[in-house]
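*Asks:* Got a predicted structure here, sequence first:
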Amino acid sequence: MVDVVERPARVVAPTAAPAEPATPSVPLPGRLLGLGRRVLHRTAALALLAALWELAPRAGLVDRVFLPPLSEVLVGWTELLRTGQLAEHVGASLTRSLTGLGLAVLTAVPLGLLIGWYRPLADLLSPLLEVFRNTAALALLPVFVLILGLGETSKIALVLYACSWPILLNTIAGVKGVDPLLVRSARSMGLNHLRLFQKVILPAAVPTIFTGVRLAGAYSILVLVAAEMVGAKAGLGYLINYAQYNFAIPDMYSGIITISAIGLLVNQLLVALERRFSTWRVDVSA
């Protein structure tokens, strides 16, 4: 009889999971260098434009009487800022434009959500919307002045009218552009109409709505400047028109630069606000 000798089972110690490589910390000089490169990349076109503006009049490529060098314009801008005139005109324009833009958001967004969500309401209002959306806001400036006068009301109403259309149309497009698969999936989970609108429709439409708000932010400045050139006693449009009439060319370009800076600032604030309300989105840009 052959004896079978049982060998003791070998205990295998559990293998430790390989440690993840530690992310090397970038030293401060490297971070500052990377930040400097990004800033340089983003401002290269503006720096090129500024250099061209400064050198072209000095080289005689353009008449410096009608287009003075940028340095002279900045001197005039600083003088307007020092005397308080620029702050007065900027305050008047921002008050009018932000009031009109805010009223447009408060009215156009809910109306656009209703029109995009309820088809009978869309069929009822579509002909009326098509008539007014193709009527330029500046073409109605005499009508606003005749009905509301030359005061603040007519200017704010004109901004409200101009800003309402991009917000309204983009809101309607955002609601109608929601993926039908998402809607069917939500309904299959038992969501009622209110919860479906709150959890699916509205979040999916937010990016398109903010696109309309950003367009309206640009329109609020552009339309207001044109309105302020008629019957206004303060504002950037009045400043540009008054400077052109009195041949104060540096002051005129100072007003134009200020308008561009305000438009850029408003757009960046709206972009930041959009990111705040669209944290679920994934940036796929390279």
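*Replies:* Okay, I see it.

*Asks:* can we go C-alpha only for contacts and neighbour counts from here?
*Replies:* Will do.

*Asks:* check contacts around the residue lying closest to residue 266 once chain neighbours are set aside.
*Replies:* Distances taken as CA to CA, 6 or more residues apart in numbering put residue 217 closest to residue 266, at 6.9 Å, once the chain neighbours are dropped. Counting by CA atoms under 8 Å, 6 or more residues apart in numbering, residue 217 makes contact with 101, 163, 263, 266, 267.

*Asks:* can you give me the helices for this structure?
*Replies:* 28-58, 70-83, 85-117, 119-133, 141-148, 152-176, 180-188, 193-196, 202-228, 236-245, 249-277 (DSSP state H).

*Asks:* okay, those helices in a markdown table with distance to residue 64 next?
*Replies:* Converted to a markdown table, these look like this (distance: least, CA to CA, whole Å):
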| stretch | distance to residue 64 |
| --- | --- |
| helix 28-58 | 5 |
| helix 70-83 | 10 |
| helix 85-117 | 23 |
| helix 119-133 | 41 |
| helix 141-148 | 34 |
| helix 152-176 | 34 |
| helix 180-188 | 59 |
| helix 193-196 | 61 |
| helix 202-228 | 25 |
| helix 236-245 | 15 |
| helix 249-277 | 10 |
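
*Asks:* Buried deepest among the ones you listed, which one?
*Replies:* helix 152-176 (a mean of 24; mean count of other CA atoms under 10 Å).

*Asks:* quick one: that one to chain centroid distance?
*Replies:* 14 Å (CA atoms, centre = their mean, to the nearest Å).

*Asks:* Which neighbouring elements make contact with that helix?
*Replies:* Under the contact definition 3 or more CA pairs under 8 Å, 6 or more residues apart in numbering; DSSP states H and E, helix 152-176 sits against helix 85-117, helix 141-148, helix 202-228.

*Asks:* Put this next to the first one:
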Amino acid sequence: MALGFGWVGRWVGTVLLRSVAVAALLLVWEAAPRLGLVDRTFLPPFSEVARAWWELLGDGQLGEHTRASLVRSFGGFGIAVGVAIPLGLLIGWYRPVADLLGPLLEVFRNTAALALLPVFTLLLGIGETSKVSIIVYACLWPVLLNTISAVRNADPTLVKLARSMDLSTPRLFQKVILPASVPAIFTGIRLAGAVSILVLVAAEMIGAKAGLGYLINASQFNFAIPQMYAGIVTISAIGVAFNQVLVTVERRLGSWRVPASP
């Protein structure tokens, strides 16, 4: 029982410690406009932003825009992960495939997703297809490149040992390559999660009729500054929550990858 309470105490202490910086930021945000350190027309106090956020939530606008953004962001993110991991394993393991696709990877990996946004819009229109497609493109590269690197950097001693045991290629991937690659792959997945939200906001500012990016852009255009910041805060909260989900999944997979101590 004492051990259980000790764990709870440590957890509460960690949460409080991590909340100090956020609380300090909100305090400065609230005080600076009221003290005249910044123009409250352009940076209203946090309490006004919180009130605007609550009003948007109450009339259903925030839920509608958030739902539209999450469908686009998670849809594009999921497609990118589903394509990038198998492709990365293939490129990282088979040298002929890497030699064939290497030049194309070098060209496209150095082309920013937002630079191609007008191209996606021209080719696919201003509907959902172009927005999801640009998210897929942006999220593909962190996952793909990290997966390729993880496979190529797998411990060669373990690979040779597995080959000496006459393991087939599928079993080699299952027993050696995939467990060793999980941390690097999840680093790419977490990067892609952040990118999916950032690119989405930019995409929604062009031709969208719903979404948090549209809410921010429309609020800025109508000079509804508290509503604009409410949209920004919502995006930040979604990004933090999504990252925590991925961290939790990574830890679960990490505990599966590393055998428990006796």
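*Replies:* Sure, I can see it. All values derive from a computational prediction rather than experimental measurement.

*Asks:* still on that earlier bit, which one of the contacts of residue 217 of the first structure is nearest to residue 79 of the first structure?
*Replies:* Nearest to residue 79 of the first structure among those, counting by CA to CA, is residue 263 at 21.8 Å.

*Asks:* mind checking how far the residue nearest to that closest one when sequence neighbours are not counted is from residue 155 of the first structure?
*Replies:* For residue 263 of the first structure, ignoring the flanking residues on the chain, the nearest one in space by CA to CA, 6+ apart is residue 218 at 6.1 Å. Separation of residue 218 of the first structure from residue 155 of the first structure (CA to CA, to the nearest Å) stands at 16 Å.

*Asks:* Also residue 184 of the first structure?
*Replies:* Counting by CA to CA - residue 184 of the first structure and residue 155 of the first structure are separated by 45 Å.

*Asks:* what does residue 74 of the first structure give?
*Replies:* Relative to residue 155 of the first structure, residue 74 of the first structure is positioned 29 Å away (CA to CA).

*Asks:* for residue 69 of the first structure, same thing?
*Replies:* Taking CA to CA, one finds residue 69 of the first structure at 33 Å from residue 155 of the first structure.

*Asks:* The aligned partner of residue 206 of the second structure in the first structure: what's it in contact with?
*Replies:* Using TM-score structural alignment, the partner of residue 206 of the second structure in the first structure is residue 230. For residue 230 of the first structure, the contacting residues are residue 238, by CA under 8 Å, 6+ apart.

*Asks:* just residue 136 of the first structure next, same as before
*Replies:* So residue 136 of the first structure contacts residue 162 (CA under 8 Å, 6+ apart).

*Asks:* what's the answer for residue 219 of the second structure, then?
*Replies:* Counting by CA under 8 Å, 6+ apart, residue 219 of the second structure touches 225, 227, 228.

*Asks:* Please apply the same query to residue 107 of the first structure.
*Replies:* Neighbours of residue 107 of the first structure in contact, by CA under 8 Å, 6+ apart: residue 164.

*Asks:* The second structure: which residue goes with that one?
*Replies:* Matched by TM-score structural alignment, residue 107 of the first structure corresponds to residue 83 in the second structure.

*Asks:* separation between that match and residue 139 of the second structure?
*Replies:* Applying CA to CA, the value for residue 83 of the second structure to residue 139 of the second structure is 10 Å.

*Asks:* one step back: tell me which of the helices and strands packed on helix 152-176 of the first structure sits nearest to residue 47 of the first structure.
*Replies:* Among these, the nearest to residue 47 of the first structure by CA to CA is helix 202-228 (22.8 Å).

*Asks:* check the fit of that closest one onto the second structure and give the mean distance.
*Replies:* Following the fit onto the second structure, the mean deviation recorded for helix 202-228 of the first structure is 0.6 Å by mean CA distance after the TM-score superposition for the first structure.

*Asks:* Could you do stretch 99-109 of the first structure as well?
*Replies:* Looks like 0.6 Å for stretch 99-109 of the first structure (mean CA distance after the TM-score superposition for the first structure).
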